[in-house]
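# please work out how this folds:
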Amino acid sequence: MIRIILTSLLALVFISCASKTEKLADTPISELDVKSLITLCEKNKNTLACTELGLKLVELENGNLEENVNKANTLWQSACEANEARACGLLGVSYINGQGVEKDSKKAFELWQKACENKDGFSCRNLALSYEVGQDIQKNQKLADEFYTKACEYGYHTSCYIVGLSYYKGQKGIKKDLTKAKEYFSKACEASNAEACNHLGLLYENGQGVTKDLKMAQEAYGKACVSNYAVACNNLANLYYKGEGGIKQDYELAKKLYTRACDEKEAKACVNLADFYYAWQRLPNERKEAKNLYQKACKLGDKQACTKAKNFK
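Below you'll find the predicted structure:
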């Protein structure tokens, strides 16, 4: 749910010379500050700037709430009428939540439909989610799948991961297809979706839907791990621990990665780190550390760790 808190900044008028306005027009909209967006929105009638202005203003935490909500919706309404798809999508959120307007699910869906038809991935995703969970509309998994696919196509990359997962598992009415899964995971991973990168790594590590390639798995896991996805850090550590497929064996790096993932409460990493200490124990404190790690993993829900902790000698 979008939290809408606007300020009375819209009442201000900013005057700038033509050269400054031209410079603003050459700058990516998302990088402009509120004052610059107001200039483009009010003076140049730039609908994308007006839309982004609404998003910038909702992050501010001062002003009259009721008045500001109305101003936000006015911005998006005007931009939507000018066929700014993103604005239609945001206005749809206001209608679905009854924010500054009377709650109207039908109107929200109409706005999302219009925006999705104009290639707004955010709105396609909202339609997909609504059809999947049956939010104010009859459940329809087939339509949900179609809209998730469109959302991915139009740049909402979280949806690429969702579609890829359906092909990976063969769920939600989609037949299992690991080649398709690889295609969608790749799209999402390119957009830095950590879960997608991890799943892409799994495909390459196990040769599922692709030729087995541990170097490619290493790259995918690494990208996900850099994004602090602990599961991927553990998978990457396994590659370094085994040292197969052209990957140089590196116990110290594996240990660091296991530690990092365990610190993020990834139970399997705690077990692997405990196994590492148990296998390479040289000092009494390392043996104690192994037991502590098994106990930690047990508390995190790993049954294998519970058994190891119980039988630890």
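
# from now on I want contacts and neighbour counts done on CA atoms only, so please keep to that.
OK.

# helices or strands next to the strand or helix carrying residue 146 in the packing?
Taking DSSP states H and E as the criterion, residue 146 maps to helix 141-153. Using 3 or more Cα pairs under 8 Å, 6 or more residues apart in numbering; DSSP states H and E, the elements in contact with helix 141-153 are helix 121-133, helix 157-169.

# just put those in a markdown table and tack on mean neighbour count.
Listed next are these as a markdown table, based on neighbours: other Cα atoms under 10 Å:
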| stretch | mean neighbour count |
| --- | --- |
| helix 121-133 | 24 |
| helix 157-169 | 25 |
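
# one more to line up against the first:
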Amino acid sequence: MNKIFIGVVILIIGTILFKFYYNDYNRANSAYENGDFHKAIQLYEKACDDNNMDACRIAGYCYDEGLGKRLNLQKAIQLYSKACDGEDMVACHNLAMMYLEGRGVKKDGKRAFEMFGTLCDNGLDIGCYSYNELKERIMLMRKIRNKK
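Below is the predicted model:
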């Protein structure tokens, strides 16, 4: 009886470990590291469909940079947005940069500034950096305007 119980426990643990190590996200990471971006994107998108926000962000980055497929800013925005809604702060920063630069979306500095501020409030250092950089630019522009 004990041998059967131990066998069942080992089988369950093995199944869990197999699913953990050989899931779409981990396979996507391996493909990405090997430079097979086309395969990586497919696997990241599958993992994103299973609500893995890291996978959504990385797939968005691949589309944003044109890795493995042609550049697709609309797809990047869609994936960054999903990851940002899932509280992936790096995805939110990438999305804010797209608004700031007007890449794939209408340029919206105010929205980007607010997003950077929120990211900074939530402790993302790059969010604080971007927020402060943009704030300095705004103050400089106001100074220049006031001198005219």
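
# any idea what the TM-score comes out to?
The TM-score (TM-score structural alignment, normalised by the length of the second structure) is 0.82; 139 aligned residues with a Cα RMSD of 2.4 Å.

# turn the helices and strands packed on helix 141-153 of the first structure into TSV, including distance to residue 145 of the first structure.
As requested, these are exported to TSV (distance: least, Cα to Cα, whole Å):
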stretch	distance to residue 145 of the first structure
helix 121-133	7
helix 157-169	7
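
# let me know which of these is the nearest to residue 192 of the first structure.
helix 157-169 (8.9 Å; Cα to Cα).

# quick one on the thing from earlier: which one of the helices and strands packed on helix 141-153 of the first structure lies closest to residue 206 of the first structure?
Smallest distance to residue 206 of the first structure across those (Cα to Cα): 12.9 Å, for helix 157-169.

# residues in contact with the most centrally placed residue in the first structure?
Centre of the first structure computed as the mean C-alpha position; nearest residue by Cα atoms, centre = their mean is residue 158, 5.0 Å away. With contact set as Cα atoms under 8 Å, 6 or more residues apart in numbering, residue 158 of the first structure has these partners: 152, 188, 193.

# then residue 77 of the second structure?
Residues in contact with residue 77 of the second structure, defined by Cα under 8 Å, 6+ apart, are 60, 95, 104.

# most neighbours, which of those residues?
The most neighbours of any of the contacts of residue 77 of the second structure, using other Cα atoms under 10 Å, belong to residue 60, which has 30 neighbours.

# find the nearest non-adjacent residue to the aligned partner of it in the first structure, please.
Per TM-score structural alignment, the equivalent position to residue 60 of the second structure in the first structure is residue 201. Distances taken as Cα to Cα, 6 or more residues apart in numbering place residue 217 nearest to residue 201 of the first structure, at 4.1 Å, with adjacent residues excluded.

# in the second structure, what range does the helix or strand that the one you found is a member of match?
Using DSSP H and E, residue 217 of the first structure falls within helix 214-226. Using TM-score structural alignment, helix 214-226 of the first structure lines up with residues 73-85 of the second structure.

# so where do the helices sit in the stretch 1-150 of the first structure?
18-25, 34-38, 47-57, 65-81, 85-97, 105-117, 121-133, 141-153 (DSSP state H, counting those that start in this stretch).

# how about those in TSV, adding distance to residue 272 of the first structure?
Converted to TSV, these look like this (distance: least, Cα to Cα, whole Å):
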stretch	distance to residue 272 of the first structure
helix 18-25	53
helix 34-38	49
helix 47-57	44
helix 65-81	51
helix 85-97	45
helix 105-117	45
helix 121-133	37
helix 141-153	36
